[in-house]
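Novice: sequence unknown, structure follows:
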């Protein structure tokens, strides 16, 4: 009995069928059967199914003797299904890489629910990918599994069959089958969700929903769109047969009316001469299924009026009036914004005509998040070596407290902000400045970057729509043309930057100034930071810092940190550091041994305070390696991350330390001591030789002397790796509690 039965009905899809079926067969999770149903297709679809079945025993070909339609073809597939769970995939859509593994993991995590709802994204022939607009309903926060009454917002998600996994025993017990006709998903999905005793969600795009230019069934002109009335009759008949579901009638009624109005108002669905008839039938359905007290949202009131009164002409007139009203309302706000923006740009243009101030430097980091990263380290060294140069920091008001008192605070979008951008000779940032910045002669722009690239960057994202999202590559290159200097921490970064950000700038392979702290800090500094963070004395502090997932809408940790701490015992503490793009902490628990440090202003201080790093694909590993402390890579979703974002090398082949591919492996690595064994040390040494050649503690000085003081010769030479003495890890054997002293000598030296 396989875990999954994936059912793919096929009819006149020969151009897409092979890709669809291969997206299932190439999944990393292989415990499946693929039931491909040839719905008596007149094209080569049947042959494609048979050809693939001859090469892969997991395919069960089913050939129907007559065309029965999508719903009944799915029923035919279910007759042959033997898996624990049923999944349906339309034959022009595809599963995303790693989708089945993610579904299997979530099913296990939530106790094998009746239904698991996962996410999807629309893919267009233009290459654009757009995630489901209601994906927020699929959050994995809160109790799971649950019933629909606890999460009614799930009904806002597109009511289709293929964004769910169904426990086969539940489907067979309830006797669910697909009816004939168009909109066959409607009388399946509503009853299934209402009848399910346990539901769970997976906040991950598992299906790419192809938006075809032509040939989409629901986009064709046909009287078959009238089937929608029978389908909703079936839904209400199901509710009528189960009195306990009566509470859902108002919701279903509103959804029904919205659906009818959508079909009516979408151009090209209803044949000429049938629109009046469709409205009359819709009105009859409205009266038949109307529920007293069913509230209608103000924004949909007009559409409901269209169905209730079958008043097409009145609807068009009122819609036009509303559109005009909305435009006028937005016009007033727009005028105020435009006026203010115009005045600020006029002010900026005036400032551009005034002389550049040679003794003025403006800094910014992470889109106005305050004093930090490479710009922060350069600013500190500038105050030391060139105090005659005045500095200012661009930061949002919430981050003004991070700016040193010696620097002026500039709020983005103010007159003072535009004055500084126009007049300062030096502009320093680890991301790009406002695209409206006019780089003038005499100004020097330093792009410090903010990490060594493992994931694809710049122009390499052109074929990665999930990661690039709405990136304007033309605007990106216009910003690159403003750069005078780009910082690099190693030869790998230099080669990547020059290819993905092609420009006339000069690359300064000086190391990252933010990492200077690792060579300058003392054990007293480390002890002070640990005390300030509340790390229990004598414990091993692990910094857990995962990166951003482009293929997920909401970010969550795949590690149960509380379970990990329970398994490791009282000698370990975990510091959790969420990526700045996350909208929630990595763990809800907060105790003496599980400390959320996401809001801490300095990630470098957190590195100093920790004894080891757990990360996945974050560039933090390249910086942390300068401390010569253990690093553990948690790569449980490498295939999905690689497919969505792309990487410059296989981290698993040359990691900075031990690699864990599951939570159990991760716990075992720390429980057995392999996190700091001889194999881990060997891997880290090779990694440091490749990526840490320039970070010797004097990077900021080299930048300041070269760029700000004009000293092109006689810059500090790079200290060889063998001669560097980064501050040691705090929790050595001497600092552990008495019962753990001597533990190091007992630990295995190498991970199997």
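Specialist: Now that the structure is in, tell me what you want to look at. Remember, it's a predicted structure, so these values are computed and weren't measured experimentally.
Novice: going by C-alpha atoms from here, please, whenever you check contacts or count neighbours.
Specialist: Will do.
Novice: now the strands: where do they sit in the stretch 651-752 of the chain?
Specialist: 659-660 (DSSP state E, counting those that start in this stretch).
Novice: tell me which stretches of it form helices.
Specialist: Applying DSSP state H, counting those that start in this stretch to the stretch 651-752 of the chain gives helices spanning 663-671, 678-691, 699-703, 743-746.
Novice: now swap in the stretch 351-500 of the chain and tell me
Specialist: Using DSSP H, counting those that start in this stretch, the helices of the stretch 351-500 of the chain run over 373-385, 415-423, 465-468, 473-480, 491-500.
Novice: end to end on stretch 700-716, go ahead and measure it.
Specialist: 10 Å (Cα to Cα, to the nearest Å).
Novice: which other helices and strands does the helix or strand where residue 8 lies contact?
Specialist: Per DSSP states H and E, residue 8 falls inside strand 4-10. Counting contacts by 3 or more Cα pairs under 8 Å, 6 or more residues apart in numbering; DSSP states H and E, strand 4-10 packs against helix 17-25, strand 32-38, helix 70-79, strand 85-88.
Novice: second structure for comparison follows:
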């Protein structure tokens, strides 16, 4: 029987669940056979991939016990289902978006042993935000003062003032079952359960140690969803104050302090306007009827709020707190005036156009900061023209890039009058980056964020810890931007989890696949031949597409390879197609090598998908192109000379060079000589490399099957429920490799005169 059973309910938490469970499974000194801990992960009929994540971890670790509920019943019922499956001496509850601090279980076990296995062990926690701001719980002084003492709630009533949560106490399972404790489906049930666990306990102990890191989410949780359901907290306190087990006046005073702090948090941030008057009326009665003689709030802010709410009158409550609100309003008006003076003429025009009706047949597209028609937005645009022809698509383009647009493309130039007009009125906004200017996404508009890669390197809010990358970023604007999204497209589950965590907001993740990768499955032999002929590639030559990534710690483009030496060592029969990252302009070095015939510089080629179709293999370092290229099931070689520097500066989500299936896509080389050897000795296309590529493809191309664009158009533009089913991986047939083609593309027929 394990020492601990950790129950983790999960619903719409796919971006946080895996780190949560791994924070438990990774506790130092634990027995992987399950002798120390079992993790009961409960999928509360989650509409995202929580269930799949649980099953994935359960398959890899016998300590994970998966529980899948048929209907979503809420956190309380999911906890109850997990507790019913528990076999450990002690129950611990952990929310799916929180983390267990390192060393927690060892510290809990030591304190439990020292105090003779009490009914309840209270421990400390800390709160942290998306900004990584850390706030202490406020319970530390009491926990430290209790030391190793074993007591009851009557002995130390102040234990009832500790934060009332399920996840800051270890409960002896016999204590739980003998008293029939359960959370049920009532909101704020943990307030009542946390208190009654203590009042019913014969032996309580404390541990002055932060064991849980409580993540304060920006959206998607009970506390961040405003509404009348928060009035339930008043029901719980009415029940508790009527409970005869509450120990004396000191116990009531401790509970009152707990209640005042929690009611203030609810009253300030969690109510909708229609619920606020009823909340103040009922809260005022509770605060007045149960106020202990001589009670004082621990800080002026709380004292002011309790006085205001204690009136029981919503009018007097608002008047009492109005001074602060008025001051905030003055500040907001001052900022608005300042922004108004700085706003351009077109911004004022944009505000006027926001008053016009939204046109649900108008779609505004943009890609790569307005560089033109490309990437996922381009594939969606083309599919919409095919199956939703009633929609009119308009592209945003920079002035310098408009001449490169396909003929007949309706477009607007950034910051032009029409740009602001279409931005204000378009029913759909589709982008793989963000729109220029201060954009107000209207409720009637639907914003589709397509992204433009699978994250190997750190992204979003994770860059706050990476000064080489994040020092010039506005993370506030990043979050404001994510708040505008309605849909976030992903090609695989890895991307879904990372994006949900690093762009925390209330959008819906759409596991559609990347529309730009459809072409890898819809192209045939003639498409491959034409792509090669357009680049002047002769039959029989092995075309290697070399695509290095951007390095944030380098100001200018620096070639990571000596291409002249590599071309010489490869010898005849190989052609190097070199594509520099789009962040860099034209490279004189590449131009010189191109003119000399050493390489073919394809940096300015308008379509990277065609380059992939034309090539026999991809050589890259850490570019996300490798994830897209894997769809073709052609060799990928990683050149990783500066992996350590890149990993330290940018941060990565997995070890690309580990050699483990699902992490390394093929052969690995560290310099020009070893890279040439990889091709000369056949390692690039060996069975071992193919096996690594197959595992990589299974993990990162799971949603890419040639139907991604159609999934997006049908789900988002046409409003169809559900998504088109995925083709099984064995039934996906990518475009043929050039090596299998022995004849040139047919010559297009010339119309008769």
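Specialist: Nice, thanks for sending it over. These figures come from a predicted structure and were not determined experimentally.
Novice: could you redo the helices of the stretch 651-752 of the first structure as TSV and give each row mean neighbour count?
Specialist: Formatted as TSV, these follow (neighbours: other Cα atoms under 10 Å):
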stretch	mean neighbour count
helix 663-671	17
helix 678-691	18
helix 699-703	25
helix 743-746	11
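Novice: those helices: which one's closest to residue 189 of the first structure?
Specialist: For the helices of the stretch 651-752 of the first structure, proximity to residue 189 of the first structure was assessed by Cα to Cα; helix 663-671 is nearest, at 33.9 Å.
Novice: the closest one vs the second structure, average offset?
Specialist: Helix 663-671 of the first structure, aligned to the second structure and superposed, deviates on average by 1.0 Å (mean Cα distance after the TM-score superposition for the first structure).
Novice: that helix aligns to what range in the second structure?
Specialist: Taking TM-score structural alignment as the measure, the second structure aligns residues 672-680 with helix 663-671 of the first structure.
Novice: how many neighbouring residues does the residue mapped onto residue 646 of the second structure from the first structure have?
Specialist: Matched to the first structure by TM-score structural alignment, residue 646 of the second structure sits across from residue 641. Neighbour count of residue 641 of the first structure, defined by other Cα atoms under 10 Å: 22.
Novice: kindly report the same for the one 3 residues further on.
Specialist: By the criterion of other Cα under 10 Å, residue 644 of the first structure has 23 neighbours.
Novice: that one against residue 468, yeah?
Specialist: No: the pair residue 644 of the first structure / residue 468 is not scored as a contact, 9.7 Å apart, by Cα atoms under 8 Å.
Novice: quick one, which of the helices of the stretch 351-500 of the first structure is nearest to residue 358 of the first structure?
Specialist: helix 415-423 (8.7 Å).
Novice: residue range for that closest one in the second structure?
Specialist: Using TM-score structural alignment, helix 415-423 of the first structure lines up with residues 417-425 of the second structure.
Novice: and stretch 477-487 of the first structure, by the same measure?
Specialist: Against the second structure, stretch 477-487 of the first structure falls on residues 479-489 (TM-score structural alignment).
Novice: what's the end-to-end length of the matching stretch?
Specialist: 17 Å.
Novice: what about the helices of the stretch 351-500 of the first structure, which gets the closest to residue 519 of the first structure?
Specialist: Using Cα to Cα, the nearest of the helices of the stretch 351-500 of the first structure to residue 519 of the first structure is helix 373-385, at 13.3 Å.
Novice: that closest one vs the second structure, average offset?
Specialist: After superposition onto the second structure, helix 373-385 of the first structure sits on average 0.4 Å from its aligned residues (mean Cα distance after the TM-score superposition for the first structure).
Novice: so what's residue 106 of the first structure closest to, chain neighbours aside?
Specialist: Ranked by Cα to Cα, 6 or more residues apart in numbering and with sequence neighbours excluded, the top spatial neighbour of residue 106 of the first structure is residue 202, at 6.7 Å.
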